[in-house]
Structure formats: C-alpha cells, structure tokens
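Colleague: What shape does this take:
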Amino acid sequence: MSLEERRRFCRAPPEQRRRFCRELLAGWASSPERRRRVLVPLPPQLRPRRSSRLASAWQPQEGVLRGICAVLEAHVSPNPDQARSWQQLHYPDLNNYLVFLLARGQGCCFEVRQAAGLLLKNNVIADSVSIPPSSQQYIKSELLPCIGATDRAIRSAVGTVISVLFQIFQFAGWFELFQALEQCLYSDNLDQMEGAIDVLYKICEDVPEQLDVDVPGLPKPPIDVFMPRMLQFFQSPHASLRKLSLGCINQYILVMPLEPYVSIGQYLQGLSVLVKDPSANVRKMVCSASVQLIETWRDVMEPHLKNITEMILKASKDSDDEVALEACKFWLAYCNCGLTEGLREFLPRLIPTLVSNMVCTDDDESLTDAEEDEPFPDRDQDIDDDNESFTDHDDDDDDDDESLADAEDDDYGVNAANLRRCSAAVLDVLSNGFGEDILPTLMPSIQETLGRTDDESWKEREAAVLSLGVVAGVCLDGLYPYLQKMFADVLFPYLDDKFPLLRDTTRWTLSQYCESMVEEVDKLRAELIKADKLKEEAVAELDRVKVERKFLCDWLWSQVHSLKASLAKRDDEAVALKRPLEERTDESEGWKSRFEAVKRACDEVAAEAAKRRRLD
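Modeller: Take a look at the predicted model:
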C-alpha cells in the first residue's frame, strides 16, 4: 500500500477501515501463498503443541556453529576477503544457527551476534517462503525472550528481525508476539519496556495499519492495548522510554489517526509536558511530532493550532540548536500548509526569535568558509553561489502546489542546513506572506543592533545585516525610508570591517538590494516603453478620428445642401399647386355670392306670398 493509499485509508471512517482490513486479511489468509508462508491457528487454546516440540528438539551442531562464527568474525573484521565471506555460508538450517547466535551467543562478541541478526533479516526478506514451518517456529520462539535483552544492540537487532517477520505473519499468525509485547510493555523492567517499544517503533515504520486490525482472540485492536501504555511513558522518569514512546507514536501518526484510541487533546497535553523535558532528544522529537501533525492531519489540528504555536514558539528559543532547528521546520511546514495568516498575532515574538537564531555560532560553516576564503580572490562561480547562499529559491519549478509541501526540504535545503539558514528561510517565507507588515517588528531591533559598534556584538550585527538581505526582495518599498541612512552609515562601512563574515554578508545583502533595484528599474523601463507605445497608439487613433470626423462633416454638409435644394424644389411645386387652388377659390366665392342673392330673392317672394294669404 502506497503512502497516499495509506493516508486515504486513514481518513476513512473507523468502521470502514476495520471492514477493509477484515476483508483483506480474510482474502490473504485463504490464498495458497498464505498457506505456504504462515502457520495456522493463532489463539493460545488452538496453537498446536507439535511445533513447540519441533522447536525444542532442534539443537545446533558444535562444528557447524564454530564454522558459522568464524565466517561472521571474518566478515565483521576488516580484510580483503570480506565480500566473499558470505559465500561460505552454505549450511542446512542456517537460519536456525543465525537466530541461535543472535539469541544465545553469549560467548561471541556483540558484532558477530549483530551480523547474525542482519544476515537472518536479509534471508527472511529474500526468501521467506522457503523457510520450513519448523524453522519458522524455532526462529520466533528464540526471538521473543530476547525482546528484553540486557544489551541494547542485541535488542535492536532482535527488534529488526521481529519487524520483518511481523510483515509476513502479523499478530494473526504470531499471537505470541502480541502477548510478549504486552507483557514487556506493562512490566517494571526497563530493558523489556525499551525492547517492546523498539519493536513497535519498527512495526510503525513499516506497517502501522496492521496495529489497527481485528485479531482473533482479542476484544479490541492491538493499538488500543499499546497506545495508553505509551502515553503513560510520557511521564516516565527514564528519558529513553519518553523518547522511544514519543518516536513510536510519531511514526504511527504519519499514516494512521490517533482517534478513537486517544484524543488529540490528550496527546497534545503530553507534548506540552515533554517540550520542557530535560532531554534535548525528547524536546527535539516533540517539535518533529508537531511538524508531522500539521503536515499530515492539518484539518484535525486546526482547532489546536494556537496551543501548538505557543509550544513551538518556546521551543524556538531552546538553548539546544538541534531543538530550535526542529522548531524552525515547524514554521516552514505551517506556512507551506497555507496557514500563514494564523501567525500574524505571533509576529512580534516570532521575528525577534528568528533574527536571534540567525546569529552564527563559533563552529558555523559560514564563519569557517569566510575565514578560509579571505586570502583568495572571488571567482565567478563563488559570486554566483554567494548570491544564493541563504535562501535558495527555485523560480523554474512550476509543477504544482506539492512543491510547497516539500519547501523545507527542497527550496530551503533544511535537511543540510543549520539553525541559522533555516531561520533565514522562515523569515523569507514570512516576508513573502506578510510583505511590509513585518517591518514594524523587524526594523526597530535591526536599527538598535546596527547602532552598536563594539567587537563583541559583530555576530549580532551580521545577523541583522543578513535579515535585511533576506527581506529585500519583497519589502523594498517599505525599506526606502531606511535605506539612505543605513547604506551610508552602516552597510558601506561594513564592506571594510575586520570580520570576514560580516563583510561577506554585507556584500550579499547589498547584492540583494541591487538586484531588487535593477528589477524595479526594469519594471519602470518596461512601463515607460508601454506608455510610449500607448502614446503612439493614441496619436494614431486621434489621427484616425480626425480623418473620420472630417469625412463625416463633409458628408453632412453635402447632405444639408442636397436637402436645401430638395426643399426649394418642393416650395416651387407647392406654389404651382397653390395657384389653381386660389383661382378655384375665387370662382367659388362668385358662385357663393350668386347663391346667396337667389336665396334672398326666394325669401322675399315667400314673404310676399305669405302676406297676401293673410290679407285674403
């Protein structure tokens, strides 16, 4: 199962994960390959006793054992025939002899016993199917008592072989292993507890999902038995147990969720206690765990980010550089997960811590390189390397957002870097995320530091100059008010300082500003070219508009003249039509007067006739 498949499997609901594991185990247990590789029944009441008799019946032959010991001694001792020594190991039951030497070879040196364990592990990996069932049972029975061996190297070798065998059998095919681990974990013997956690750590490295499956004979998954005990070890007085238990849980949560076996709050509470642990290794693993949590279970961790941030902020000030380096990796992971804005309220405390961590130590390679290169003139490749010495961005990498998830390993070279470089990388990421908003916090401390002139403070001044170079590319506009005074009064005089590293860092910082200023000039030049081009286009457009407007005016003028001529013609036609109408009007007036005269005559005749009738 690939890492991505494991993560998808872990994000599924618990019931779905368990059903998938049951189906997977059921199908694998019924396969012919499974029947060839594993012994059958698991629960104690069903385990056959015949295998135990076979295991106890096998005894090594003294001559063969001496021969194998001689070959292993020749292998661990430097000699020209070392590569050919393995070829002499052609013995029957070789794996039985190897596990015998590993588990019971008290008379042999530890190197020989470790070599036997290494060879046994390689044989199991190479061809586990060819190992007879009786030999398998003997190997398993001999390994289990050695989980709590007094010698740590032997415990480690035994744990390695057990983890390889576990990938073949799991707890379903090796139930005695679960019982042995449980017994050792809950014992009071330090060696047994360390050995059990070491085995679980190696299992979590290879197949952590096998701890979260149902096993016949167990009422709950094995991780539900182991996890509470490992959390109890967080409060153990033994630093080794605290470290091993935390490392084991860290390996488990890479692909598997903590819940429902333990709450996130309970786990984080344990981390908050361990971050103050007197052991630097434990504190370092707390920071590593925080990085894994935010990278793997970001959605689950979002409600707890403020508490985690407070915890890591304290770890960033740790007196141990390795602890502080792991804490710095957390800030990179935090920003690469797209959560940069959540750090805004912590900037007043985070930025001074980063600048303080950028102060070089006496054994810093930058200090050594500057002193060694001082007598020699710079070559072209040296100058190119110096320009990318503190933050190594890759502008050509446009693959996808997955490059951000690996920024602390690839873009900033954290794996090969020290606290100084990693802190500079974090400051660079913050400047890209917040821009000029970091300057009110950054500049007062830088100005105060650069105001000092004593020789004892030259490393702090060099870190301040380095900080100015780191933020130059993004915060140039906000830095303009400070540049004139800093360049003239501080940076230029530092070019002749008596400390080589301060001179080198000043040159690098000035190069960053020169590069940024050149980029600004290039931008202005490009804008001027663009403005000239726009001006030419505007003039051409204006000329075109003028031509079109003149053409339009001429056309309108011609249309007006045409319209005037048309109106004059229509006026003449109207006059011509009006004249006959006027003549007819005169005629009608004449006829109207005649009609009225006749009407009056008629009225007079009618009146006269009426008068006569009255008289008659």
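
Colleague: From here on, just use CA atoms for contacts and neighbour counts.
Modeller: Fine.

Colleague: for the stretch 51-200 of the chain, what spans make up the helices?
Modeller: 62-76, 94-104, 110-127, 133-143, 152-173, 175-185, 190-206 (DSSP state H, counting those that start in this stretch).

Colleague: okay if I get those helices as TSV plus mean neighbour count and distance to Q292?
Modeller: Putting the helices of the stretch 51-200 of the chain into TSV (neighbours: other CA atoms under 10 Å; distance: least, CA to CA, whole Å) gives the following:
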stretch	mean neighbour count	distance to Q292
helix 62-76	16	37
helix 94-104	23	35
helix 110-127	19	29
helix 133-143	20	32
helix 152-173	21	23
helix 175-185	19	25
helix 190-206	23	14
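
Colleague: Reformat these as TSV; add distance to M517.
Modeller: Conversion of the helices of the stretch 51-200 of the chain to TSV gives the following (distance: least, CA to CA, whole Å):
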stretch	distance to M517
helix 62-76	61
helix 94-104	67
helix 110-127	60
helix 133-143	68
helix 152-173	57
helix 175-185	63
helix 190-206	50
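
Colleague: Can you check which of these gets nearest to D437?
Modeller: Minimum separation from D437 across the helices of the stretch 51-200 of the chain (CA to CA) falls at helix 190-206, 42.1 Å.

Colleague: Mind checking which residue lies nearest the centre of the protein?
Modeller: A405 (2.3 Å; CA atoms, centre = their mean).

Colleague: residues contacting that one?
Modeller: Contact analysis of A405 by CA atoms under 8 Å, 6 or more residues apart in numbering lists E295, A333, N336, C337.

Colleague: Distance of the first one relative to E608?
Modeller: Translated: E295. Using CA to CA, to the nearest Å, we find E295 at a distance of 132 Å from E608.

Colleague: quick one more, to check against the first:
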Amino acid sequence: MSAAWTPQPAGVAQIADLLIGGTSFDNAVQHKVQHDLHHLGQTVPDFACYLAYLLAPVSAARGTQLRSMAGYALKAYLLTHAQQLPPQVLGYVKAALLETLGDADRVVTNVAGTVISTLLSKVHIHGWPESLHKLIELIRNPSSPSFMSAVAAISKICEDDAEDLIYSPMQPLTALLPALIALVSGANEPAAIMAIHCMANLIHADTAVIEDQYPAFLGALFGRALDQSPGMRQAVCTCIVRLIEFRPEKLEPQLEDVIQYMLACTQADDPGLALEACEFWIAIADHAAYFDTLEAYLPQLVATFLTRMVYSEEELADLGAFDQDDTHVPDAVQDVKPRHVKSKQHEAGGKASPGGAEDGGAKSDDDANDDDEDEDGEDDPDSLANAWTLRKCAAAALDALATIYEEKILPPLLPQLQTRLASPEWLQREAGILALGAVAEGAIDGIEPHLPQLVPFLLTSLNDVTLVRNIACWALGRFAAWIVEEPAGHAFFVPLLQGLLQNCAHGNKRVQESACSALATVMETAGNQIVPHLGTILPALVHCFSIYQHNNLMNLYDCIGTLAEAAGNALNTPEFAALMLPPLFHQWHKLADTDRNILPLFECMGSVVIALGAGFAPHANEVYERCLRIVSATHQALVEYQRGAIKDEPDRDFFIVSLDLMGAVVGGLGPSAESVVARYLPGTMAAVTVAMEDPSPHVKQSALGLFGDLVVNVFRHVQPHAAELLNRAIPLIKPFDEMSWQRLCNNATWVCAELTDKMGAEMASKVPDLVSALLPLIGAAPTPRDPPPMIVENAVLCLGRLGHADPHALASSGLEKWAGIWLTHMVKIGSNAEKEAALTGFLAAVRINPNACLRAFARLCDVLATYASPSPQLDAQMREVVHGYRALVGDAQWPAYMQTLAPPIRTVVQHRFGV
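Modeller: This is a model prediction of the structure:
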C-alpha cells in the first residue's frame, strides 16, 4: 500500500455511517458508535487511511460536517497509534493531510492543520519535514485560502513542540523565524497575534538561530506595541513577560520604556490586556538586577495594584449569588475540584508524626521542598472561583513586591490602605484586606507594630458582608504566626478561634471554605497550644459534617486531619473519639471502594488514627481490611490494563492512600498492632511486594513507608521478608532530580536505618553497598545537585547506624574521608533516639579504627560535647573514645589537641570526661 492506496467502498460507507451516527443526541447510540470505532481502530490495519480519505478533497461531495468529524476522529486515533502505524499507512495519511491543506473549505483546512500538528508531535520534524515546509510556504502567502489554517497549525506546533523546533538537527527555525517575524509586521492582525504567540513559545532558548533574529523580531514586536487593538497589545505583553522570564537581557536597553508600557497596560480598561500586563510584575520579581530600577515605580505600582484588587462588576457577575446562603445547594459537577494525593514521607528523628506521636515515624512532607504539587488553596482567598483573574494577579504582584522591598513598600501602601479599610463601601474594605494579607509575609516587620489595631479590625470583619468575611478569614490566616507566637498577639488567639469556627458554620459555601482553610493554618501554627480548646473546636467541626456540600466536605477532612496532627495524643480520650469518629465512619461506609472521594477521607483518617493511637483499636481491623481489599483490586486492575483488557489506566492514588492508612494503623497502634498484622499478614506482604514492583515512585514510597512502620512496630512478623525488601530498597538510595523520586529515596533510607536496629549482623553483607549509596547524599561524594535537608539527615543517621550491623565494615569504608563531613552534619541534628543510635554505631567503628577520625577530632568533640542527654551506655562509650584518643596521641601531645577545640567545647570535654 502506498500513497495510491484505494479504499474498499463498503469500508468507507461503514465508517461514514458511524461518524454520522455519532451526532445523535441519544447517549446509547453515541456509546455504541464510540465502541464500534474503537473496535475498528483495533482490528483494521488501515483504519487511519479511511479516516484520512474521508477528510481529504476526494470526499468533498460528502460535506463539511462529515469531513470534519473524520478529521477529529483521525486526530484522536493518531494520538495513541501514530507511532505504531505501518509506513505505508502513515505515508498515505501524510499525503492526504498535506493535500487537504489546499482545500477550498476553510473549516476542513482548519481541521487538517490541527491533525497535522498532532501527527507532527508524534513523528517529529525529522520524521515529516515536508509538513513544515508546506506550512511555511503557506504562511508566506496571505492570499492563500489555507493561510490562516496554516498559521493556526504553526501556532499549535510552536505551543506543543517548541523543543523539537528549537533543537531539531534540521534547523527548521532558519526558515520559520523570518516567516513569523514577517507576519508580526504584516497587515493581517489575527495572523500577527498568532505569530507573536509563536515567538513567545520559542524565545526561551539561547541558540544561534534565534539569537540572529532578535533585532528583527524586537523591532517588529515593539512596532505593534501601540496598536489600538487590545488583543494585539495583549499579545505584545505576553511576549514581553516571556522575555523578562527567560531572556531579560534583551529588554535591558529599553527597560525603563518597557516598565512604563507595562504599567500603562496594567491600568488599561480591557481586563484581558491588564491581566497579561500584570503578570510582568510577578516575573520581574525574580530578577534582582532590576530591583533598583523598579523601586522608583513603587508608588505607581502600589496604587495600580490596589485599584485592580477591587472586584469589577464582571467578576461579581461571574461569582453569581456570592452574598446568599447556599450551603443547602449541592455543588455542581463542574465546580468539584480535583484532589492531589501525597504519599507519606518518613523522617528519622524523634519529631512528631502526622498525629503528633513522638514515635520517630511518619511526617508530613511539607518540609521536603515539595514544589511539584499544588497547595490546598490556603493562599487563594477565592479558591472556589478557580479562574486566574486580574484581582488575584494584582494581589500576587503586590505580594512579590513586598517580598523584595519589605518595609519600603509601606510608605506608599499604608495611607491608601487606611483609607480603604475605613471606607463605608464594602468593596473598598474587601480590597484593602486583600492587600493587607498580600503583604503579610514580606513586610511583616513593618506591619507588626500596627497589628494590635489591625487584627481587631480583621476580627470584626468576620461579621461583615459575605465577601469581606471571606477575605478576612484568609488574611487572619496569613497573620496566624504573629497571633500564635508573639506575646502581643496572644490576646487575640481565642477570639480568632471563635470567629473562624462561627464562619466555618456560615451559610455561604465560600465563607465556609475560607474559614476552614484559615482554621487549619492557625491549628498547624499553634501545634499543641490548640489542646485546651479541643472541647470547643471538635463539636463545631463535627457540626459542619451535617451542613457541608462536596467541596467543603473535602476541606473539612483536611481541617480535621490538621487538628489531629496538631493535637496528637491529646485527642485520645473516649469523649473526643466519640465525637470525631461517627461522622468519619458515616462517610467511610457511604463511599464505595472506587469512589475518588475516599482519597481525602483516607488521608484524614490516617492522621486521626495516629492521634488516637490505642483508642482506635476497635476499628483497626475494619480499616486495615478495607485498605487491603482496595490495594488488591487496584493491582488487579493494573494487571488487566497492562494486558489490554481494560481501556483506562486505573488510578494509583487508591494504592497510595490505602498503603498509607495501613501504615498509620500500624504506627498509631504501635506494638499492639501485632494482632491486626498477624491476622492479615499474607495480604500485607503481598500488598508491599506488588507495590514495590509498581513503576510509580509514589506507590513505591508508600510501600516502603508501610514496611518501615511494620519493621519498627511488629518486626517479628515481617522478619522473613526483611532481606528481600532491603535488597529492593538499597538501589533506591541515590540522588534524584525529580521530587517524587527524592521522596522515595528518603523513605528507602529511613527503612534501611530502621532495619539496622532489627537485623543487626544479618545486614553485615550490605554495609559496603549502603555506605556507597549514602555517601553522595551527605556530600562526601560528587552529586549533580544537593539533596533536600530531610534526605541528608536521614542519610547521616542511617550511615552511623550501620555500625550496629558491622562496625568493622564501617571502620574500613574509607572512614577517614567522610568522618569529618558526617560529624559536621551530626552536630546540627537534635538529640533523639535515632541520633543516639547513629552515634553509638559510629563510635563503634571509631574504636576499631581511631586513626581514621584523628583529623576530625575537633568535630567529634563538638558532637560529643553538645549532645544534650546521652544514655548511660552512650555516655560510657563517649568517655571510652575520648580517653582512647588521649592514649593514642600521648600525654605530651594531648594539650595541643585540646587547644584545637573551641574554648566552650574544650571546657565541656575536660570536665565531663575528666581529660
């Protein structure tokens, strides 16, 4: 088969009939059509040729609608099958698409352009250079009927496949860039706008081809800056924002003019143009070199941002009935927000777990530089309205400037802020509170003297109109640290809790969400200071279960989970359990195993389980068994998906939350979890094993977390599997670039550290491999980039604890090369059981090979002297090591060694160890 492929008439008729049938309003008919098309796509080798034939000019008599439908069906098919098509099929499709670009039917050529950009993204430029040549030829001829279709196709290619265009060895930009620049200067405004967007998607790269075109492009771009069309100026602003982000040096010669232009556009009447221009101020805040230039514009910028923070009539209209009680109105399907699941991350050390238990166990990964997942909207005062608006952008820009200029931003801000906060118009007050919250972090030192007056105003605003209440909740959350931690703020703590709790039960869903989020922030900041108020907080939150709709129910789970983390074991009373568990289990029993709404519920339950500890024992079997059932079902579905038995890939989040909740049950119950684990041991180990084999780092992370909890609390049950899982964990201990793999490395390191205490000499053969894996993580071997602090701490503690498995292997592992670095990290780690175990193991190696640590003697003394409260065993070991070094260097040289210590350390060592 070649480009001269000939279809079977019956096949053409069958597919045409199916496509027409897809226009039916009958869902059953549509479903059957989709099923039949999918079946044909799987069983007919030249299915793509039939679709291309129906799109091509040869089918012109069949009408625009059918041809367009064939084109869209072809696009969908190519997305999943393009790279598996036989060469002859692919050749026909390519030829048909290029022929269709010349069609007189503009609707059809638009579809063809879309399909071309899709196919090109799959086969890449080197696999179909003719397509790009044809498109460039067309965009050079504005009189062609296919001109705009070609421009649109090029725009899509620049958006989706910019890297292919930039780095292809065929250098397509050599011909494309001059053609695009000509369009920017051309008379066709829509084409010029699309060409500017194309350039915006390409200019981040620093290549010779792009560099050569900058003078011509910037001349053309600035030549359109004063067009009357807001759409054109919006495109210019978009491109300028990209330039300041990626190639700011190109704007430096005209920076003052650019700033003035973007300021004028931010003030423009057209909201789309103003929003695009407002992005500039957030982008330029990343470039310290321009802060001095920008500072002169602070008064104008602050005034502009404050004006833009006032709700416009259009925004208020988009919010709908924002001032009405709507808690009884179910959330519309389109308003249901997606949820992000976070795998549980473990941290060595005696820090509080999510439930506050001092078990050295699981900890939230908030400290792990978690920059690849969205926060839960706590800094978004309008998170129910998901659109990015000019108002939100202006607030973010003010926040960015406050972070840069700190107190310098207050002189132009405070007078206007005072005027707005005192305004009788609620829209002005609301915007003023938004501005106050926006600068809460960056300018806190300058604002703090005013907070004794501002916080009461914010508390009073909790009783204002709906949107003022909403923003006041958010702003109070931004000042939570001052209220909780500063003496001057303590008087407001109880009124703040009362005000937020009242608004959690407000009749407006927007207020409920903002109050719930702010309350979670306050509780997280307060930690165990929240404990005396549990009797007030818990009943109020439990009441919310009876009034919240879907979205706010999800927020309520987060809030209760945060409460459990903050209060910890103080929640473990019969009274609190009787309040908290019934509504949670009501939801638990209501939701099916496949309902995604169980994901946040499981996360919440994990925090509650750890907080209640033994108080959760009556429910442990039920929870654990359901988790195992979901893990098994998810695994089975994944197997079927990989075999092609089911079309859609199963959601691995069910894996993650179930494994994490199982770990919470084990960690929360501690050694008393033995009966639960014993009852479900085969299923438990099967769950860990299949999860460790899953390709997802998130799933592996949760599997290791569960296994670590089992090792810590019920080791005898998992001991037969320890060596196998140790072998699986060690290869995961290495530097990774991606955050998800870094978290996996963190859990693997923690598990190996815990196994040293349990396996002891059984791990001896693995000590060399573990040392080699851990040294890069502590900075004792080259790495592409520094690991996050949590990984470094876990690696340091694991490395020292290897001395319990085989001190001789640790002593001969190049100890002299890494001892100083290890000790430098150790001195920064607070005293806890894990640090003591690590130091004990390290000192066992030092006693075998004291010469290896001789050059690091001063650092060793830093660690020993600053260790707060060693056990009698460790204290004796420290004493033995110090006296051993005195014997090693001799009495004559000992005073000189002692002089290398800092005076406070020398005093402690002499008095504590008698040397």
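
Colleague: Which one (most neighbours) among the contacts of A405 of structure 1?
Modeller: Counting neighbours by other CA atoms under 10 Å, A333 leads the contacts of A405 of structure 1 with 24 neighbours.

Colleague: Assess the claim that that residue and T296 are in contact.
Modeller: No - the pair A333 of structure 1 / T296 is not scored as a contact, 10.4 Å apart, by CA atoms under 8 Å.

Colleague: List the contacts of Q447 of structure 1.
Modeller: So Q447 of structure 1 contacts nothing (CA under 8 Å, 6+ apart).

Colleague: check which helix or strand covers it.
Modeller: Assigned by DSSP states H and E, Q447 of structure 1 falls within helix 439-450.

Colleague: Tell me how far the longest helix that structure 1 contains lies from the chain's centre.
Modeller: Assignment by DSSP state H gives helix 500-615 as the longest helix of structure 1. Here helix 500-615 of structure 1 is found 68 Å from its chain centre; the criterion is CA atoms, centre = their mean, to the nearest Å.

Colleague: tell me the average deviation of stretch 476-485 of structure 1 from structure 2 after fitting.
Modeller: Mean deviation of stretch 476-485 of structure 1 relative to structure 2 after superposition (mean CA distance after the TM-score superposition for structure 1): 6.0 Å.

Colleague: Check which residues of that stretch are buried.
Modeller: L476, G478, L479 (16 or more other CA atoms under 10 Å).

Colleague: Take the residues you listed and keep only those in strands.
Modeller: Secondary structure from DSSP state E places none of the buried residues of stretch 476-485 of structure 1 in strands.

Colleague: Next, format these as TSV and append distance to V598 of structure 1.
Modeller: Putting those into TSV (distance: CA to CA, whole Å) gives the following:
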residue	distance to V598 of structure 1
L476	114
G478	112
L479	116
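
Colleague: nearest to A463 of structure 1, of the residues you listed?
Modeller: Of the buried residues of stretch 476-485 of structure 1, the one sitting nearest to A463 of structure 1 (CA to CA) turns out to be L479, at 17.3 Å.

Colleague: Now do that closest one against S356 of structure 1, distance only.
Modeller: L479 of structure 1 is 21 Å from S356 of structure 1, by CA to CA.

Colleague: against structure 1, where does the longest helix seen in structure 2 fall?
Modeller: Longest helix of structure 2, by residue count under DSSP H: helix 697-729. Under the alignment (TM-score structural alignment), helix 697-729 of structure 2 falls on nothing in structure 1.

Colleague: Buried residues in that helix, which are they?
Modeller: By neighbour count on 16+ other CA under 10 Å, the buried set for helix 697-729 of structure 2 is 697-715, 717-718, 722-723, 725-726, 728-729.

Colleague: OK, contacts around the equivalent of P415 of structure 2 over in structure 1?
Modeller: Under the alignment by TM-score structural alignment, P415 of structure 2 pairs with P444 in structure 1. Under the criterion of CA under 8 Å, 6+ apart, P444 of structure 1 has no neighbours.

Colleague: so what corresponds to D572 of structure 1 in structure 2?
Modeller: Under the alignment (TM-score structural alignment), D572 of structure 1 maps onto no residue.

Colleague: what do we get in structure 2 for I203 of structure 1?
Modeller: Using TM-score structural alignment, I203 of structure 1 pairs with I157 in structure 2.

Colleague: now its match, nearest residue through space, not along the chain?
Modeller: S117 (5.4 Å; CA to CA, 6 or more residues apart in numbering).

Colleague: give me every residue that touches the one you found.
Modeller: Here S117 of structure 2 is in contact with A153, I154, K156, I157 (CA under 8 Å, 6+ apart).

Colleague: The first one against G113, yeah?
Modeller: Yes - in terms of CA under 8 Å, A153 of structure 2 counts as a neighbour of G113; the distance is 4.7 Å.

Colleague: Name the residues contacting each of those two.
Modeller: By CA under 8 Å, 6+ apart, no residue touches both A153 of structure 2 and G113.

Colleague: Contact partners for L274 of structure 1?
Modeller: F234, V282, R283, V286.

Colleague: List just the nearest of those residues to P78 of structure 1.
Modeller: V282 (35.9 Å).

Colleague: right, and that closest one touches K243 too?
Modeller: Yes - look at V282 of structure 1 against K243 with CA under 8 Å: they come within range, at 5.2 Å.

Colleague: Specify the local secondary structure of D496 of structure 1.
Modeller: With DSSP: H, G, I helix; E, B strand; the rest coil as the basis, D496 of structure 1 sits in coil.
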